[in-house]
Every structure is written in C-alpha cells, then in structure tokens.
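[1] Next comes the sequence, and after it the predicted model I'd like to discuss.
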Amino acid sequence: MQGIPAPEGDADLISTDYNIGQDNIEGTVGPFGFDIHNPVFLISGLSVVAFVFYTLALPEQSGDLFSWLFSQVTQGFDWFFLGAANIFVIFCLVLIFTPLGSVRLGGVDARPDYTYAGWFAMLFAAGMGIGLMFYGVSEPMSHFSSSMGGTAAEGGVRTDWAPLGAAAGDEQAAIRLGMAATIFHWALHPWAIYAVVALALALFSYNKGLPLTIRSAFYPILGERVWGWWGHVIDTLAVFATLFGLATSLGFGATQANAGLNHLFGVPISNTTEVILISAITAVALISVLRGLDGGVKVLSEINMGLAFVLLLFVLLAGPTIAILTGFADYLWAYVVNLPALSNPVGREDTNFMQGWTSFYWAWWISWSPFVGMFIARVSRGRSVREFIICVLLIPSLVCVLWMSVFGGVAIQQVVQDGYTAAQEADLPLQLFYMLEALPLASITSFVGIILVIVFFVTSSDSGSLVIDTITAGGKIDAPVPQRVFWCTFEGAVAIVLLLSAGGLASLQSMVISTGLPFTVVLLLMCWAIFRGLQSERANT
C-alpha cells in the first residue's frame, strides 16, 4: 500500500460549522522526540509494550488465552460480524442512490487532486497486500476441495457447506462455488468496510476542517466530548485494531516467505527463521521510514506494483488463458447468485466456514480499515460521494476478483485437467509455490513471489506505522520520525511474539478478531455520523 500525504485544502472550501477544538488535539513534544497526543500515545504505547513482554514471558498461558478468545468471539459473535458487514454494504449502496451522493469531498468547488488513471492505480495499490499472496491459491483451492464431492474425505459434500453445497461429483459446480466463496471474502463487503472509514475521514477532514483521525467522525454524535475521553477511547481502539491487523498480515507474510525460501533454497522452516525474517524486514521498513514517503514507501510500492502485474500477467498467459478469462465472468456470476446465502447471518449450518473463514475475514478487514481508509481518504479529495463509493467498491473488488480468478483458477485447473495435486495437498503457505512449479520458469517466478511477499511486508509495515502515528499524534501527518520508528518496531515485535506463543498463527487470528469486535461497533456508529455530516453538507449548499 502506498502512503500519500493529504492534499492541502483551500480555506474557502472548508465548512466551519464544527468547532475543531484545536487546543484539545495538539500534543506536546516529550522525551526522545515523541509527539504525545494527550493520553492516546501513552495508553496505546504502554499497552503494546506490556503485551509484548507478557506474551514473551508466558507463551503457553498467552497461547491458551488467545485460543479461548478466538473461540468465544467467533462462536458468540459470528452473526454480529456478518450482520454488520451487510449493513456497511447496504449503507454504501443507499448513499449511491440518494441525493446525499452528490456531496463533494472538499466542498462544492473542490476538484480532484489526481486523474482517474492515477486514482485508480492508487486504489489498486490499496487493494493489494500480503493477504492476496497468501490466499490467492490456497483459499480457492480450500473451498473447491471442501465443496467437491470427489475430493472430500467423506465422499460427498461436507456438512459445513450444506446450504451451498454442489451435488457430489459435480466438478464444475464445485469450482464455481469455491470461487464464489473466495470472491465473497475479497469483494464488496471488505471494500464497503474500507469505504465507510475512508468516507468518514475525508468528509470530516476536507469538508469540516477536523483533524485526520478517527475521533473526528464522531463530532456529530459526541460534540465537544470528542476531544475528551470518548475520543481517546475511539482513537486507542483504532490503534489496537490497526496494530493487530498489521501484525496478522506480517505473520502470514513471514510464514509464506519462509515456506518459499525452504522450497527454493532449503532454508529450514522454523520459528527462528521467521523471527529473523520479521526482524530483517522490519529493519528495511525502518530505513524506508527514515527516507520518508517519496524516497521510501512510494518507491517500494511502485516496484511492488510492477512485480505484481508482471507475475499476474505471466500466470495468466502461462496457464489456460481462455479458461481463466471465461471463468472470470462465470465466477462473478456465481458470486452474485450465492451472495444471499453467503452473507446470511442466521440459521447457518456451515459453521466452520462462517466462523473460521468469514468472521475472521470481517474482523481482519475491520482491523485494517483505519489503515486502508486513511490512505483512500488522502487521495480522494474532490470526488463526489457517489463517485467515491462506486469506484472504491468496484475498482479494487474487480482487481481482487481478477487476482483470485487467475491464481486460484490456474491451481484448480491443474487438479481438474492435469491431475496435478501437489498444490492442493501442500500446506497453505506453500500452495502458491507448488502452483508456480507446474508452470514454466518456476524458479524465477517463485523467487519473484518471495520478493513480492517481502516488499508487501515492508510497505505494509511502513505505511501502517504512518497511520498509527497519525492517529496517536491527533491527526498530524508530519509527526516526529522517532515516533514512527517506535510504531514500526513494535509492529514487528507484536508479530514475533504472537508467532512465538503456543498458538502461532492462530494467536494472530485470535487477536485480530478480538480487537475487530469492539471496532465494529465504532464503524456502525460511524455510519450514523456520516449520514448526519452529509445532511449538514446538503443543507449548506
């Protein structure tokens, strides 16, 4: 993800109907050059340090706690995550088709800071990440295997797919179902989550002149109390959600990079290797932080974009190209047909899919929403709300669908047409590399895949530290470098200690879903605040 500084708004374009309480948001420069924003930095910073030491000191106990949290949240609140995500999609669609969609971010005379081509490219960058590298092959393959009677251990459709299951032995139906389930997790719902946060930040920053931080969106609800403890709690929750969402992505990236290095060069798969990887890549991210946006994360993001496009194009051309392209439309239609059943939050029999996949994904995306939302907000000034939502929902969704259709589609075709099952039988982090092994130039493309994972790792860590730094500094986008270094370092530390705990990757999933739960409430309230803010804008025009 590429970090872009917020464009400067003209004073005459910013509404002054809200009191921004600037005296309450300005932090003070403390020891070691930290810009301390009231209690938010201290509370979140000290909590993260305490969490790291607790997990290192008691790995077994912490692992058991994380496992308990995961089961309690996924089993008790699966309906809440699914219902909330549906509300976000419906809310975005309502804004498109009502007069509120005509409100322009930045004021009636504001014009976009970027062309469509540049804006779409940056939305594409926001949609790419370690998750697409980790799950691009493994998720379509997992859902295909679970829904395909011929490959299921029971000899028929597994019970966790009962509401959607294909008839036993119906290969094509199983492919469509597996891809529809995958697209469900990467298309409208996650991007509606991001759109809500991005719209709130853009609206209240560009139109109302408030600081670029999560608490600003709650001024219509809380008034001046937003600068007090209510605002501190909201921003602190945003910090925790973002931190653990990033740590989860970094953990997935480390395990996949380790698996790829083992596959190519025989590097041992172990906690030690993964700790070394996280430490080394975090060090590179720190260099990127010190070089700044233009000399650091922007350059790395451009490299990553180019490599990702080249790898995508290669797999498309080296694989069954016609089948992939026709499958793209077929999979999209399967997604539309199965969307009501996939998004239904009540009366489900497929608890493994609903809790282990969907609930985790929605919590993960919600945790990432301050991160991606702030990025999108920074590059979207001058767009109408209608234009903003249509593009933020559709452009990145289609990119994600294309990526999954190409990588997942090739892997499934290898099983169905060629009888090549190595990718299907491999562990999740290795499935990408085994899929590439069946194509030409496997050593080169696998190495490119490892580089992509690593650079995604670096840009996520760098950009994530910028976002957390902005939140803890009260909306400032130019907070001191030492503070950004602190967050970048501890993002890596949290990923390391969670991987070292008894649960490993499961601990990462547990923490992201646990922090995603309270932040879901924040996003639901944010929808009402956006509605109030848009009504105010309409009244002033």
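    Okay, I see it.

[2] going forward, measure contacts and count neighbours with C-alpha atoms only.
    Will do.

[3] quick one: what helix or strand has residue 420 in it?
    Residue 420 belongs to no helix or strand when assigned by DSSP states H and E.

[4] mind listing what residue 189 touches?
    By CA atoms under 8 Å, 6 or more residues apart in numbering, residue 189 lies in contact with 85-86, 88-89.

[5] Now name the helix or strand holding it.
    Assigned by DSSP H and E, residue 189 falls in helix 188-202.

[6] Following element in sequence after that helix, please.
    With DSSP H and E, the next secondary element past helix 188-202 is helix 219-222.

[7] take the one below as the second:
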Amino acid sequence: MSDTGTPTPDGAADIIETDYEIGQDNIQTKLGPFGLDIHNPVFFVSGLVIVAFVFLTLAFQADVGPLFNDIRGSLTSNLDWFFLSAGNIFVIVCLVLIVSPLGKVRLGGKEATPEYSYIGWFAMLFAAGMGIGLMFFGVLEPVYHMAVSEPLGVPSPFAEDGSLIEENLAAAKAMGMAATIYHWGLHPWAIYAVVALALALFTFNKGLPLTVRSIFYPIFGEKVWGWPGHIIDILAVFATLFGLATSLGFGAQQANAGLDYVFGLPISINTQVVLIIGITAVALISVLRGLDGGVKLLSEINMGLAALLLLFVLVAGPTLAIATGFFQNILAYLQDLVPLSNPVGRTDDSFRQGWTAFYWAWWISWSPFVGMFIARVSRGRSVREFLICVLIIPMLVGVLWMTAFGGTAIEQVLTNEASAVKEYVIISYSPELSLFGMLSELPLAPITSVVAVVLVIVFFVTSSDSGSLVIDTITAGGKVNAPVSQRVFWCVFEGLVAIALLVGGGLAALQAATVSTGLPFAIVLLLACYAIFKGLSSEPR
C-alpha cells in the first residue's frame, strides 16, 4: 500500500513494504566509536579505502600524476560512446515519464504537499546542481568551443595568425553556444532527475530507507540488504566524494585566481590548499546548522548574489545581443542536439572525448549527491511537475547565464584584439582567469570581481555542506538525522580528498578520479531506470 493507505495494483507496494521490515533489521545501524551511528560495511569500507587513497596519493605524488592522466585519457577515448549513449537514455526516460500517465504519481502519496515554496526549491536545485561549474565554465566554454575545439567540425573564425575569418563567424558563434548549452542543458539534469526521482519514489512512497540501494529492491529483492546493496552504496559514496572533490578543485583554482586579481594573492597549489581548508571549515559550520539553517540559507544567498552579478552583466554588457541571443542560443541548441548527442561516426574527438565524455562522467558521479539532495526537498511534487521543473527551469537559468557571460565574452574577443578573455582562453589557456578577464573589461571591475570571488566561495561551501549530508545519509543506512560527528567526518574528508588530488596530480587527477567513479555508477543508473518504471507502475495515479 502507499503511505496514504490506498491499495495498489498487484500488491507490489505491499510486498516492498513488508520486506522492508525484514531489510531494516539487516541494515540496522548501531552506535560505534566517537558516537558514530554507522552502517558498518558501507561506512568502514568507504572510510578505509578513502583514507588509504589520500595517504597513497600524498605519499607518491611524483607517480600518481602521470597515472591519473593515463586513466582519464584511456576511459574518455575508449568509452566515450558509452557515456554519450547513457546520457541519451536518461533524457529519453525523463521525457517518456513526463508525457505518460505515470507522471500523475505524487511523491509521498496522493495527499502529500510540498515542504518548500517554488523559490526556495529552485534555489536549492540551482545551487546544489551546478553552482561552481557555471562560475568556472560560463565564460570559458562558449569562447573555447567557438574558437578552439570545433564541435561537429565547425571551423574556428580565427586563422593561425589570429586574423578573423568572417565567413566562419556566424556558424562558430552559434556552435560555441549550442555546444556549451548541450553540456549544461537537458542531459545533466536528466541524470540528476533519474536518481532524485528514484530515491524520492522508493523512500516517500514505498517506505524504504533514503539510500541508493533502495532503488534496486524491484530488481534484487531482499539481496539489497546484503552485499549487492553494500556495493551499490559504496559506489555511490565513491562517486559522490570524487565528483565533489573535482568541483572543489575547480572552485579553489578559481577563487585563488580571483583573489590574485583583486588582492594580489599568489596563484599556487599551497594557496589553493589553504583555501580548501578554510572553506571546509566554513562548511562545517553550515553542516552543524542542518538542512534549513545551513544549506537552504546559503542556497538563497547564492541565488541573490548570482542574480545581482547576472543583472550587472546584462546591463553593463551587450544587452540587446544578450536578449536576442537567449532565444537564438536555445534554437541553436535544439537544432544541434541530435548530432551533438550522436555517440558514433564523428570526427570531433577532442570535443567529444575531452569535453562531453568527461562532463557526462562528472554529472553521473555527482548524481548521488545532487539526486539525494533534490529528493529530500521534493516531497509532495507530482512526477510530471518534478521532472518538468528539474529539467527545464535550471536549464533555462543556465542558458541565460551562459548567454550573458559567454555572449559578452565572445563579443569582447571579436571586437578587441587585446581582450583579456582572448588571452586567457585562446592564447595562454588559463581557464580559472576567464571570468575575471571578462569582468575586467566591464565597469566596476574591482567590485564585481570581489562579488564573483564571494559567490565561488559560497557555492563551494554549499557543495561541501550538501555533499557531506548526502554521504552521511548513505553510510548511515538511509538515516537523515545521523549524529553530527559523522557529518563532520565526511565534510573533513571531502576537503582532504580534494587536497590529495590537487597536490598529487592537479586538475588531471581530479578529472581522472571523476571519470573512474562515473563509469561503474553509470551502469547503476541504467538499472535504476528500469526500477523507476517498475516502482511507478504499482502506484495509484
């Protein structure tokens, strides 16, 4: 039965709820050292492997850098077709659910009502899902794809001597924005939505614990409470931790670049390590305040600061070009969506393997974190409402952001031979400086650069805070109110993993860890799609 007491077809939900009582005994957590309320196999295996990883990475720094480079190159070049195909499947699943009768199912039961307003809900979706990424890539990616990477074989508008080739310009500009939106549009949010919907369904409607293994009850039955379930949750912990570490590494690099630009703070690994330590300490305070007092508050601060910075760029930048470009860029994205999604028979290896395959692995590795976070704040929404909002609203915000920041940067590159963005993205390739280069050519650059640094740091804190809550829930067997000491443990280790990867191999190490954990978890998500349909089919509509 659903939690409203309504009978369901074939008694499917009855079976799940009955077996959950048996399963709860099998995954029962117990008080461990230092007051930790732990799910023993998942907590200890995850914790020990991560501690060993941090130690070995820091102890053998000279050896791990080349190893990480080889891992990332091998996986993205040989399995790019798999990552692209998986991403396409997730989008199709979401679209099918939106238009099918299954979209009428309400998360939490027929009488459930939303716990958060639309504004609060959207703020948490946006901040948790893509905050640091939009800050880091919002200027970099549109310019880079227009001028360097040549997606789908569209030639660059720049000759080797730097002169402008006018006949290539329109197609290159359109492709630069379409390729960027492709990486930040339907596909990543569909990945998040699959995990979030599955967790919300099996937790709120079926009464199972809020942990990734619960999704697979329709497939594995009672075995999810044993080692098959342990392995699924351990993979979720690894994917979340390394996905977050990659984002924290990007955030540290960009915050360091901004502090150098504004205050002259040297750009170095040591500075970035200090930044990670300091921001992790701030995240700990947010962790102690809990979901409403910490994450929700910081998410709303993020939204306010991001809106102010976006409004400034809209006004100070090429306003008319941004306004018209928003709709033109959506159209370009829709026109090129199918060829960009095609996993075979393409020649743009550097774009497909170096960017898209890595992005899909990154989003997949983030999906347990973002998905569980979205699930926790989405009770009371219908499946159709949930999917439309999770897919469309954040995507439109992302398009507006990329159009404003990327579009302004493209205009600067094309109209100014000495453009800072051209130097940082096309000539010297210093991606962490691209945002500050764009802001430097607009009025009030010192002020807006400070706002950008603060925004990066707050996004950084929000991601670390949210991630520690999610990993804590997984390792505590689905409990959402585990002891504070346990949340502190995972928050600290997120920072340590980011430091270890940054010191051990830099950005390449961060990306390699993400791709390595994203690969097995992609298989987990493909199985989750089947479980979603099976679970929804037993719900009253």
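    Thanks, I have the structure now. The structure presented is a predicted model; accordingly, all values stated were derived computationally and were not measured.

[8] Superposing both, give me the TM-score.
    After superposition, the two chains reach a TM-score (TM-score structural alignment, normalised by the length of the first structure) of 0.93; 521 aligned residues with a CA RMSD of 1.9 Å.

[9] which of the contacts of residue 189 of the first structure tops the neighbour count?
    residue 85 (28 neighbours; other CA atoms under 10 Å).

[10] still on that earlier bit, quick one: which of the contacts of residue 189 of the first structure sit in helices?
    85-86, 88-89 (DSSP state H).

[11] In the second structure, point out the residues matching the helix holding residue 189 of the first structure.
    The aligned range for helix 188-202 of the first structure in the second structure is 186-200, by TM-score structural alignment.

[12] once aligned to the first structure, how far is the matching stretch on average?
    In the superposition with the first structure, the average deviation recorded for stretch 186-200 of the second structure is 0.4 Å (mean CA distance after the TM-score superposition for the first structure).

[13] same question, stretch 227-235 of the second structure
    Its aligned residues in the first structure lie a mean 0.2 Å from stretch 227-235 of the second structure after superposition (mean CA distance after the TM-score superposition for the first structure).

[14] counterpart of that stretch in the first structure, which residues?
    Residue span in the first structure matched to stretch 227-235 of the second structure, by TM-score structural alignment: 229-237.

[15] Just give me the match in the first structure for residue 93 of the second structure.
    Aligned partner of residue 93 of the second structure by TM-score structural alignment: residue 91.

[16] meant to ask about residue 273 of the second structure
    In the first structure, residue 273 of the second structure lands on residue 275 (TM-score structural alignment).

[17] now do residue 320 of the second structure
    By TM-score structural alignment, residue 320 of the second structure lines up with residue 322.

[18] And the helices in the stretch 251-400 of the second structure, which stretches?
    Applying DSSP state H, counting those that start in this stretch to the stretch 251-400 of the second structure gives helices spanning 269-290, 297-316, 319-341, 349-351, 358-376, 383-415.

[19] Out of the ones you listed, which is closest to residue 221 of the second structure?
    Checking the helices of the stretch 251-400 of the second structure against residue 221 of the second structure by CA to CA gives helix 358-376 as the closest, at 20.9 Å.

[20] equivalent range in the first structure for that closest one?
    Under TM-score structural alignment, the match for helix 358-376 of the second structure is residues 360-378.

[21] Nearest spatial neighbour of the aligned residue in the second structure for residue 170 of the first structure, chain-adjacent residues omitted?
    Matched to the second structure by TM-score structural alignment, residue 170 of the first structure sits across from residue 168. Spatially, and ignoring its direct neighbours in sequence, residue 168 of the second structure is nearest to residue 157 (4.9 Å; CA to CA, 6 or more residues apart in numbering).

[22] list the contacts for that neighbour?
    Residue 157 of the second structure neighbours (CA under 8 Å, 6+ apart): 146-147, 164-169, 172.
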